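Peer 1: with the input below, show me the fold.
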Amino acid sequence: MDKSGFILFSATHIGAILFFIAVVIALFIGRNQFRQYGEKLKYVERTAACILLLLELLYHLWMAVTGRWSLADSLPLELCSISLLVAIVLLWSGNRHVIDFVLFAGIGGAVQALLTPVLDIDFPHFRFFHFFLTHIGIILTGLYFVWVKGYVPTLKGVFKAFLLLNALVPLIFIINLVVDGNYMFLREKPYSGSLLDYLGPYPLYIVSLEVVAILTFLFIYLLLRIGESAERKRSSVE
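Peer 2: Down below sits the predicted model:
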């Protein structure tokens, strides 16, 4: 194998996962300190939005320059690509109508992507940093709006995100047919290992993925609500 090729659970992959865990822990530990900045956080949020947008634009520029860009697989129509754009809008505008999509679809998709990346270039290439920083950015954005901005996840939000995701599927399926693409893996499984390998053959895995999606959203909801309840109890005791 090409030494520049990405290897699942290699030292660089595990390092990226450990970095992800570290920044999530840091955000959780520092949540109360962040809250003290009040309106000043808007500048941090918009700076983060600009960084994520710049990373994505540079990625598309790199693909164009290297001849990798094509309608079939370079449009921002994967779940994480869509989640990234929504996260950028959320960070820039603070529009809470889009939080649920980032919180459930975004985090659910990004965590799975971090564990089983569809990636062919390893550290220290720009693509490696783009992949992990943008996916970590999606997750941090969702957690930030819960832990720092005080958004309370709801079951209504879970089903809102699920319905919105399903509303996108027919549109993306049609685009796949037009451009001969495989966005959201609606026509076949990815070439590298992923969760889809355990969900049956095509097209059965798409139905199975629906079940996995709603269960993942509910799991994220329960984790965040349990954490919120524990923090409320600790605050009342203090």
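Peer 1: contacts, neighbours, all on C-alpha from now
Peer 2: Will do.
Peer 1: any idea how far residue 161 is from the residue lying closest to residue 106 once chain neighbours are set aside?
Peer 2: Of all residues not flanking residue 106 in the chain, residue 83 sits nearest, at 5.0 Å (CA to CA, 6 or more residues apart in numbering). Distance, residue 83 to residue 161, by CA to CA, to the nearest Å: 11 Å.
Peer 1: please give me the structure for this one as well, since I'd like to look at both together:
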Amino acid sequence: MFFGGNASEAPFTMFDWQHAAALALLAAAIAFVRLCKNCSPNRKLELTAALLLAGLEVWYQLWLFITGRWDIHHALPLELSNIMVIFTIVLLLTRNQFVFEVVFMAGIASAMMAFLTPVLSFGLPHARYFHFFLTHGAIIVTGFYFLWLHRFSLSFRSVWLTLLILNILLPFIWFVNRMTGGNYWFIMDRPDGTSLLDLFGGQPWHIIGMEVTAAAAFLLLWLIFGDWRKKPPA
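Peer 2: Just a heads-up that it's a prediction; the model follows:
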């Protein structure tokens, strides 16, 4: 049940107690980082977190392969969350301001969406449940850790720079989809079930919807946490 490939043995249901528990733990982790904002950054903690994240991603690929769930249509580590995990690992290793901006904008926005509307079949006590929420939670918590403990800054440049990075990656993801028949980043079609993208219609309009949604999310993050709030009035 803990590692098996049959989701019916430990199903996940959105908005039930398992989902609520994950959201509550995420909120507690963010609050804890906020309370520790005057603490010194811990290099050993950062390196350990980077190693843990890398190990979780390797485990996930191995689990997909061993259980027969690996398929080139969906299992390549090219979803935005996979890419943001890589960016988060790089941030933890390098403490780079540019990487931080991408993680905080694209990473937190996408991971928060994943927390609120998780695309997940396996619930407790399955390992996939822990993998899903640990990796997405690590992206979010790492972003706030570098914002509050390292005091990295977010400018308006962070918004358009992150949008630029995503749009540079977009043609590559589209090409992979064409070659594999996949739907990474939901470029080829909207996700199954109800989503915000339903408001924009079918292809290619839903891609415009994703651009608008991303820009709005990044702007909101900048308005709440951006360095403009620290500037004294003229």
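Peer 1: related to what we said a few turns ago, who touches both of residue 83 and residue 161 of the first structure?
Peer 2: Common neighbours of residue 83 of the first structure and residue 161 (criterion: CA atoms under 8 Å, 6 or more residues apart in numbering): 101, 105.
Peer 1: more crowded one of the two?
Peer 2: Neighbour count, other CA atoms under 10 Å: between residue 83 of the first structure and residue 161, residue 83 has more, with 27 against 23.
Peer 1: what's around residue 86 of the second structure, how many residues?
Peer 2: Around residue 86 of the second structure there are 19 residues (other CA under 10 Å).
Peer 1: that one maps to what in the first structure?
Peer 2: Using TM-score structural alignment, the equivalent of residue 86 of the second structure in the first structure is residue 85.
Peer 1: where is the longest helix in the first structure?
Peer 2: helix 204-237 (DSSP state H).
Peer 1: show me which positions of that one end up buried.
Peer 2: In terms of neighbour count (16 or more other CA atoms under 10 Å), helix 204-237 of the first structure has its buried residues at 205-206, 212-214, 216-218, 220-221, 224-225, 228.
Peer 1: just send those back as TSV, with distance to residue 146 of the first structure too.
Peer 2: Shown next, in TSV, are these (distance: CA to CA, whole Å):
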residue	distance to residue 146 of the first structure
205	32
206	30
212	23
213	20
214	20
216	17
217	15
218	16
220	12
221	11
224	8
225	10
228	9
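Peer 1: in space, not sequence, find me the middle residue of the first structure.
Peer 2: Taking CA atoms, centre = their mean, the centroid of the first structure lies closest to residue 110, which sits 3.2 Å from it.
Peer 1: coming back round to it: residue 103 is in contact with the residue nearest to residue 106 of the first structure, correct?
Peer 2: No. Look at residue 83 of the first structure against residue 103 with CA atoms under 8 Å: they stay out of range, at 9.2 Å.
Peer 1: can you pull out the helices in the first structure?
Peer 2: 11-29, 31-35, 41-65, 79-93, 99-100, 107-115, 126-147, 155-179, 204-237.
Peer 1: so which elements touch the third one?
Peer 2: So the one you mean is helix 41-65 of the first structure. With contacts taken as 3 or more CA pairs under 8 Å, 6 or more residues apart in numbering; DSSP states H and E, helix 41-65 of the first structure sits against helix 79-93, helix 126-147.
Peer 1: just send those helices back as a markdown table, with distance to residue 70 of the first structure too.
Peer 2: Converted to a markdown table, those look like this (distance: least, CA to CA, whole Å):
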| stretch | distance to residue 70 of the first structure |
| --- | --- |
| helix 79-93 | 15 |
| helix 126-147 | 17 |
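Peer 1: so for residue 29 of the first structure, which of those sits nearest?
Peer 2: The closest of these to residue 29 of the first structure is helix 126-147. By CA to CA, the value is 9.7 Å.
Peer 1: would you mark the buried spots in the closest one?
Peer 2: Neighbour counts over helix 126-147 of the first structure (16+ other CA under 10 Å) mark 127-128, 130-147 as buried.
Peer 1: same question, stretch 82-102 of the second structure
Peer 2: In stretch 82-102 of the second structure, counting by 16+ other CA under 10 Å, buried: 82, 84-93, 95, 99-102.
Peer 1: ok, those vs residue 22 of the second structure, which is closest?
Peer 2: For these, the nearest to residue 22 of the second structure is residue 85 (18.3 Å; CA to CA).
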